[in-house]
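[1] Here is a sequence together with a model predicted from it:
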Amino acid sequence: MTYCVGLRLNKGLVFMSDTRTNAGVDNISTFRKMVSWHRPGERLITLMTAGNLATTQALVSTLDERTKVPAERNPSLLEAPTMFQAAQIVGETLRETIQQNRGSGQNADTQFGATLILGGQIKGMPPRLFMIYPEGNFVEASEDTPFFQIGEAKYGRPILVRAYDPDMDFEKAAKLLMLSFDSTLKANLSVGLPLDLQIYETDEFAPKLERRIEADDPYFQTMTVDWADALRGAFNSLPDPVF
C-alpha cells in the first residue's frame, strides 16, 4: 500500500509521499513514488502514484521518455500548454498503461490499477492540483477540496481536516503533513518511512525544497514523541463523563 498527500496553499503546493511497497509481510521494498519534471522559469509538474507498482513505473517511464526522445514528445508534459491538458495527458497514458497490462497479464484477481496526484504550475497560470483515477478521468482541488490523498488515506485525514489553513506558511504545512503521516504510520504497517517532501512556491518554477525524511530524522522523531504527549495531555484534561 502507500500514502501520498498533495496540499494546495495560497503560497503554493506541498507534496509528501511514503516509499513502502509490499507484497506480503515478508516482502517489503522501498520505491520512490514522487517524480517531477521542470523547465526552469517556465514550468514545474509533480506526480505522486499509488497502486500497482508495475503500472505506476511503466506510466512514469512512458511520461519521462516523451520528455526526452524527439520522436515521442507528443504528447509531452513539457509541451502541454496548461496544467489541465497535462492532467489529460497523464490520465490518458494511465488508462492506456492499465489496458496494456490487462491484455498481457492474468485475468483472475490481478489488479493493475493506480491513482495519482498531479500538481504544478505553467508560466502565466496559477498552480493547480488534480487527482487522477484509474479510468483516466480526474478532479481538481478547490477551496472546498484543498487537498488530495491517495492510498491509505483514512488514518491521516482527521488532522488535515481540523488543522488545514490555506494561509499557513510552508513550515506549518510540512508539519501538518508529517503529523498526518505519523498517524498513518502508527496505524498501518503497509505505509513506511522514508518519506519524500517537496515544497513549491508560486511562480518559482522549481522546487523550493526537496527533502527525504529518514527513520532517524531528529525533527520527525521529536515531533512524534511531542505529538503523542500533547494528545495524551489533551485527553487527560477533558472532563470525565458522568454515568
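    Cool, the structure landed.

[2] only C-alpha atoms for contact and neighbour calcs from this point on.
    Fine.

[3] Please give the element, helix or strand, for residue 129.
    strand 128-132 (DSSP states H and E).

[4] Quick check: buried residues in the helix or strand following that strand?
    Tracing the chain past strand 128-132, the next element assigned as helix or strand by DSSP H and E is strand 138-140. Buried positions in strand 138-140, judged by neighbour count with 16 or more other C-alpha atoms under 10 Å: 138, 140.

[5] Return the list of helices and strands in contact with strand 138-140.
    Judged by 3 or more C-alpha pairs under 8 Å, 6 or more residues apart in numbering; DSSP states H and E, strand 138-140 is in contact with strand 128-132.

[6] contacts for the strand it packs on?
    6, 8, 83, 87, 91, 115-121, 138-141, 148 (C-alpha atoms under 8 Å, 6 or more residues apart in numbering).

[7] Show me which of those residues are buried.
    6, 8, 83, 87, 91, 115-121, 138, 140-141, 148.

[8] Which ones among the contacts of strand 128-132 map onto strands?
    Using DSSP state E, the subset of the contacts of strand 128-132 located in strands is 6, 8, 115-121, 138-140, 148.

[9] For residue 156, which non-adjacent residue is closest in space?
    Distances taken as C-alpha to C-alpha, 6 or more residues apart in numbering put residue 180 closest to residue 156, at 4.2 Å, once the chain neighbours are dropped.

[10] Flag every buried residue along the helix or strand harbouring the one you found.
    Assigned by DSSP H and E, residue 180 belongs to helix 170-187. Applying a neighbour-count criterion of 16+ other C-alpha under 10 Å, one finds 170, 173-174, 176-185 buried in helix 170-187.

[11] The helix or strand that that helix is followed by packs against which elements?
    In the C-terminal direction, the helix or strand that comes right after helix 170-187 (DSSP H and E) is strand 195-201. Judged by 3+ C-alpha pairs under 8 Å, 6+ apart, strand 195-201 is in contact with strand 12-17, strand 209-213.

[12] Next, the contact list for the residue nearest to residue 156, please.
    155-157, 159-160.

[13] Give me the distance between it and residue 211.
    Taking C-alpha to C-alpha, to the nearest Å as the measure, residue 180 falls 17 Å from residue 211.

[14] try residue 173
    For residue 173, the distance to residue 211 - C-alpha to C-alpha - is 14 Å.

[15] What of residue 195?
    8 Å.

[16] ok, the two, which is more surrounded?
    Between residue 195 and residue 211, residue 195 has the larger neighbour count (other C-alpha atoms under 10 Å), namely 23 against 11.

[17] Comparison target below:
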Amino acid sequence: MLRYRCSRGKMTYCLGILTTSGLVMAADSRTNAGVDYISTYQKLFDFSVPGERVIVICTAGNLSITQEVLTLIRRDLKAQLEHSLNTLPNMYEVARYVGHKLRQVSESHRSWLAKDNIDYQCTFLVGGQIRGEEPYLYLIYSQGNFLQATPETPFLQIGETKYGKPILDRTLRFDTPVDAAAKYALLSLDSTMKSNISVGPPLDLILYRTDSFEICHRAEFVLGDPFLAKVRQFWEASLRRVFEEMPEIEWNRSQPCPTSSMVLPTAKIPVAE
C-alpha cells in the first residue's frame, strides 16, 4: 500500500497566479493511494518575514521527497546559515536555492526509488516579493531547473492541472485585479475537485498585495465548508443560465430528414413453423 501511494505523482493541485496588483497561491491537502486510503498533508507553506520579504512555497509529487526538502530549508533557517530563505537577495536566487535543495534530495533517493518503480518526481511553486524588487512566481522541477510566470502566462500549476486550467485560460489576464484572481483560483480548485477524487479539502488560499510585504489575506476551506458550497452552487447555476442563453446551433444538412408522414420499410421477421 505504501509503495503504491509513494509512486503516484499527481496527488494534489497547486496554483500560483501573478498579477500587476499581487500574487495568489492556492493548494489542496489531499493525498491518497486509491479509494480506500485517503489522507491529508499540508501543501502550502509560508516562509515570510513581515516587512522585509514574502515567500510562499507549494509542493506536489512524491511526498517523502517534498517533506525532506522542506526540512532542509527549515534547518538552514534555524541554523541562520549564510544562504537561506531569509538572506537571499532576490526571488531568482530563492528559486535557485529551492531548486538546488530539490535536486540534492531527488538525486540521493532516485536510484533506490527507481529499483521499486516508485515515482520520485516532484514540482514546487515558489512565489513572493523581496524588498527592492517586484513580485515573482516560479515553477521548479525535480531536476532543479525552473520557469517563471510572465505577463503572457500569469499563472503556473503543479499536480493534477488539467481540470482547473480551462477557466484560467478563458478568464485570467496579467492585469486582472488580485481579488478577482483569488476567485478564479478558488473556482479552478473547485472544478478540479469536482472531476478528480485525488484532489480535495482542506483548501489553503493566500492573497498577497504588491509592496505590502505582509500576507494579510488567508483562507482555509474544510470539507463541507458552507462558503465553498455556496460558491459551487452559484457557479453551476450561472453556467446553466449561460448555456440556456447561448444561440441555437445552425445546422447545415445536405439531405432532408425523414418526417413522421413518410413510411419507412419494415424488416420481415421470420415466423417459426
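    Good, I have the coordinates. Since this is a predicted model, take the numbers as computed values, not measurements.

[18] just to revisit the earlier point, show me which of the ones in strands among the contacts of strand 128-132 of structure 1 is closest to residue 226 of structure 1.
    For those, the minimum distance to residue 226 of structure 1 (C-alpha to C-alpha) is 24.6 Å, reached by residue 6.

[19] matching residues in structure 1 for stretch 189-209 of structure 2?
    Stretch 189-209 of structure 2 corresponds to residues 181-201 in structure 1, going by TM-score structural alignment.

[20] now do stretch 54-65 of structure 2
    Aligning stretch 54-65 of structure 2 against structure 1 (TM-score structural alignment) gives residues 44-55.

[21] What helices and strands are in contact with the longest helix belonging to structure 1?
    For structure 1, the longest helix by residue count, based on DSSP state H, is helix 83-104. Helices and strands touching helix 83-104 of structure 1, by 3+ C-alpha pairs under 8 Å, 6+ apart, are helix 53-66, strand 114-122, strand 128-132.

[22] So which residues make contact with stretch 88-103 of structure 2?
    For stretch 88-103 of structure 2, using C-alpha under 8 Å, 6+ apart, the contacting residues are 65-66, 69, 72-73, 84-85, 126-130, 133, 135-136, 138, 140-146.

[23] List only buried entries from these.
    65-66, 69, 73, 84-85, 126-130, 135-136, 138, 140-146.

[24] Can you tell me how far residue 118 of structure 2 is from residue 36 of structure 2?
    The gap separating residue 118 of structure 2 from residue 36 of structure 2 is 20 Å, by C-alpha to C-alpha.

[25] These two - which one has more neighbours?
    Taking other C-alpha under 10 Å, residue 118 of structure 2 and residue 36 do not tie; residue 118 has more neighbours (19 against 6).

[26] Alignment lookup: the more buried one to structure 1.
    Checking TM-score structural alignment: residue 118 of structure 2 goes with residue 110.

[27] State the distance from its match to residue 143 of structure 1.
    Counting by C-alpha to C-alpha, the gap from residue 110 of structure 1 to residue 143 of structure 1 is 37 Å.

[28] coming back round to it: report the secondary structure state of the match of residue 118 of structure 2.
    Here residue 110 of structure 1 is coil, with the state taken from DSSP: H, G, I helix; E, B strand; the rest coil.

[29] ok so, going back, now the match of stretch 189-209 of structure 2, how far from the chain's geometric center?
    10 Å (C-alpha atoms, centre = their mean, to the nearest Å).

[30] same question, stretch 125-140 of structure 2
    17 Å.

[31] can you count the residues close to the nearest residue to residue 192 of structure 1 once chain neighbours are set aside?
    In space, and not counting its chain neighbours, residue 192 of structure 1 is closest to residue 20: 5.2 Å by C-alpha to C-alpha, 6+ apart. Using other C-alpha under 10 Å, residue 20 of structure 1 is surrounded by 21 other residues.

[32] residues in contact with residue 20 of structure 1?
    Neighbours of residue 20 of structure 1 in contact, by C-alpha under 8 Å, 6+ apart: 1-2, 28-31, 190-194.

[33] counterpart of it in structure 2?
    So residue 20 of structure 1 corresponds to residue 30, using TM-score structural alignment.

[34] How much space separates that match from residue 23 of structure 2?
    For residue 30 of structure 2 relative to residue 23 of structure 2 (C-alpha to C-alpha), the value is 23 Å.

[35] How about residue 84 of structure 2?
    22 Å.

[36] One more: residue 171 of structure 2?
    Distance from residue 171 of structure 2 to residue 23 of structure 2, by C-alpha to C-alpha: 16 Å.

[37] who has more neighbours, these two?
    Neighbour comparison, residue 171 of structure 2 and residue 23: the larger count goes to residue 23, with 29 against 11 (by other C-alpha under 10 Å).

[38] coming back round to it: average offset of the helix holding residue 180 of structure 1 relative to structure 2?
    Following superposition, helix 170-187 of structure 1 is found to deviate from structure 2 by 1.3 Å on average (mean C-alpha distance after the TM-score superposition for structure 1).

[39] tilt between that helix and strand 195-201?
    Interaxial angle, helix 170-187 of structure 1 versus strand 195-201 (axes from the mean of the first three to the mean of the last three C-alpha atoms, to 10 degrees): 160 degrees.

[40] angle of helix 170-187 of structure 1 against strand 209-213?
    Orientation note: helix 170-187 of structure 1 sits at an angle of 30 degrees relative to strand 209-213 (the same axes, to 10 degrees).

[41] What does residue 172 of structure 1 correspond to in structure 2?
    Using TM-score structural alignment, residue 172 of structure 1 lines up with residue 180 in structure 2.

[42] just residue 29 of structure 1 next, same as before
    Match for residue 29 of structure 1 (TM-score structural alignment): residue 39.

[43] Compute the distance between the nearest residue to that match once chain neighbours are set aside and residue 233 of structure 2, please.
    Nearest residue to residue 39 of structure 2 in three dimensions, chain neighbours excluded: residue 31, at 5.5 Å (C-alpha to C-alpha, 6+ apart). Between residue 31 of structure 2 and residue 233 of structure 2 the computed distance is 25 Å (C-alpha to C-alpha).

[44] who's more crowded, those two?
    Shown here are residue 31 of structure 2 and residue 233; by other C-alpha under 10 Å, residue 31 has more neighbours (27 against 11).

[45] How is that one classified with respect to secondary structure?
    strand.
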